[in-house]
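S.K.: Sharing a model prediction with you, sequence too.
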Amino acid sequence: MSLGHLLQRIRACRECEPDLPCGARPVVQASVSAPILIAGQAPGRRVHASGLPFDDPSGDRLRSWLGVERATFYNERCFAIAPMGFCYPGTGKSGDFPPRPECAPLWRQQLLHELPKLRLTLAIGKYAIDWHLSQLNHVRGYKTLTETVAHWQEYWPDVLPMPHPSPRNNLWLKRNPWFERDLVPMLQARVKTLLAQSVCHDNAFLLK
């Protein structure tokens, strides 16, 4: 199956629609040329409305962490963007619900199989971290997200566990200044190198 055909099937998926408060609208971006995968949790309400991944304040912070402009971020030849759940799952008292559990078993391995150029996976948030690190045989398990992210060099340079860039995590970032001080510059350098080496380099206008 070609990537184009698979993306058509994903975008047409209605498997979880009875359990989705706003209906099904799978949000995914991918190209066989993409060297970087952004694996988030699930779209929020704003992303559901626009159909554009990370089209919100979380995306602004993520692009800042990556050191790229919007044009590069939304260039599918540069970044594949595939959350653990492709549709907005709804919101509870403490924030958005987890990704629907049906989504990853249905689509994730199929999609990754069609992305042969991936060199770096950004696993953002608990659900993406748990799934992607489970695919690495040598990974040591840690009890908390903070511990896992703090040991990021164990998975580098293939996978990078990250906190979600949501404003809800401002306190986490304040308590863990090492993330933006030490890790983010390494991430930006890695992204710059990968984009320069890829077929999307002509459109990769970096912020810094």
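M.R.: Okay, I see it. Numbers count the residues shown, from 1 in each chain.

S.K.: For the rest of this, base every contact and every neighbour count on C-alpha atoms.
M.R.: OK.

S.K.: Give me the nearest residue to residue 99, chain neighbours excluded.
M.R.: residue 85 (4.6 Å; Cα to Cα, 6 or more residues apart in numbering).

S.K.: buried ones in the helix ranked longest in the chain?
M.R.: Ranked by number of residues, the top helix in the chain under DSSP state H is helix 184-197. By neighbour count on 16 or more other Cα atoms under 10 Å, the buried set for helix 184-197 is 184, 187, 188, 190, 191, 192, 194, 195.

S.K.: so which of those residues comes closest to residue 92?
M.R.: Using Cα to Cα, residue 184 comes nearest to residue 92 of the buried residues of helix 184-197, at 30.6 Å.

S.K.: so who does the residue nearest to residue 99 touch?
M.R.: For residue 85, the contacting residues are 41, 42, 43, 99, 100, 101, 103, 104, by Cα atoms under 8 Å, 6 or more residues apart in numbering.

S.K.: could you pull out the helices for the chain?
M.R.: So, for the chain - with DSSP H - the helices run 3-11, 45-50, 57-66, 70-73, 103-113, 126-134, 145-150, 170-175, 178, 184-197.

S.K.: of these, which approaches residue 18 most closely?
M.R.: Closest approach to residue 18 among these is made by helix 103-113 (13.6 Å; Cα to Cα).

S.K.: second one coming, line it up with the first:
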Amino acid sequence: MQDLLHNIRQCTICKDYLPLGPRPVLSAHKNSKIVIIGQAPGTKVHKSGIPWDDASGKQLRAWLDVTDEQFYNPENFAIIPMGFCYPGKGKSGDLPPRPECAPQWHNQLWEHMPKVELVLLIGMYAQRYYLKDRAKKTLTETVDNFQDYLPRYLPLPHPSPRNRFWFTKNPWFQTDILPILKSKTHSLIK
């Protein structure tokens, strides 16, 4: 696993498309129990090199009801984005994750993580990649039908503060899904 992580962190496969250059950010361990698959690092995470080191990460840790120490212990959580490097700025937020990363590296990571029991698919890119034709038409429908994907996958919206309108419009996420997410998380990392 250490060799693989080293190789990923040295990856430059899409360097010509990265405005800030390559800086793959991830975390994984052979004993990881929960895998978090998000989109791609933002500028703050690119700068720090620490996954989910931003407001979205703070919200995600609150959803999971875990401490920073628990969250950043790779034996608890592997953090594997769809794109390992900051993809650049788009019209309304960051660009989509680069398409090269997941096909290049994800399967190799899975081979080294036999103890994974839950995969959190955060955002539409992760959901479409992993659920394929089982994903619903919209992220809202996919998240609302989360029971269809358990016990392996649990689809979630992105915890970004930019999504506050989505959370206001979909209060069932907080009442119906967050308690299940917290319960599953606590049972796996106890």
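M.R.: Looks like it arrived, so ask away. Bear in mind the structure is a predicted one, so any value in this text is a computation, not a measurement.

S.K.: Among the contacts of residue 85 of the first structure, name the buried ones.
M.R.: Counted by 16+ other Cα under 10 Å, those give 41, 42, 43, 99, 100, 103, 104 as buried.

S.K.: Now do the same for the fourth one: its match in the second structure.
M.R.: Pointing back at residue 99 of the first structure there. Correspondence of residue 99 of the first structure to the second structure, assessed by TM-score structural alignment: residue 97.

S.K.: so how far is residue 165 of the second structure from that match?
M.R.: As judged by Cα to Cα, to the nearest Å, residue 97 of the second structure and residue 165 of the second structure stand 23 Å apart.

S.K.: likewise residue 121 of the second structure?
M.R.: 20 Å.

S.K.: Settle it for me: which of the two has more neighbours?
M.R.: Comparing residue 121 of the second structure with residue 165 by other Cα atoms under 10 Å, the one with more neighbours is residue 121, at 27 against 9.

S.K.: tell me the contacts of the counterpart of that one in the first structure?
M.R.: Using TM-score structural alignment, the partner of residue 121 of the second structure in the first structure is residue 123. With contact taken as Cα under 8 Å, 6+ apart, residue 123 of the first structure is in contact with 38, 39, 40, 129, 132, 159, 160, 161, 162.

S.K.: before we move on, the earlier item: just give me the closest of the buried ones among the contacts of residue 85 of the first structure to residue 19 of the first structure.
M.R.: Closest approach to residue 19 of the first structure among these (Cα to Cα): residue 100, at 8.6 Å.

S.K.: tell me the contacts of the closest one?
M.R.: By Cα under 8 Å, 6+ apart, residue 100 of the first structure lies in contact with 16, 85, 87, 89.

S.K.: same thing with residue 158 of the second structure?
M.R.: By Cα under 8 Å, 6+ apart, the neighbours of residue 158 of the second structure are 38, 56, 122, 123.

S.K.: And it? What does it align with in the first structure?
M.R.: Using TM-score structural alignment, the partner of residue 158 of the second structure in the first structure is residue 164.

S.K.: go on, residue 145 of the second structure?
M.R.: Per TM-score structural alignment, residue 145 of the second structure is aligned with residue 151.

S.K.: and what of residue 85 of the second structure?
M.R.: Checking TM-score structural alignment: residue 85 of the second structure goes with residue 87.
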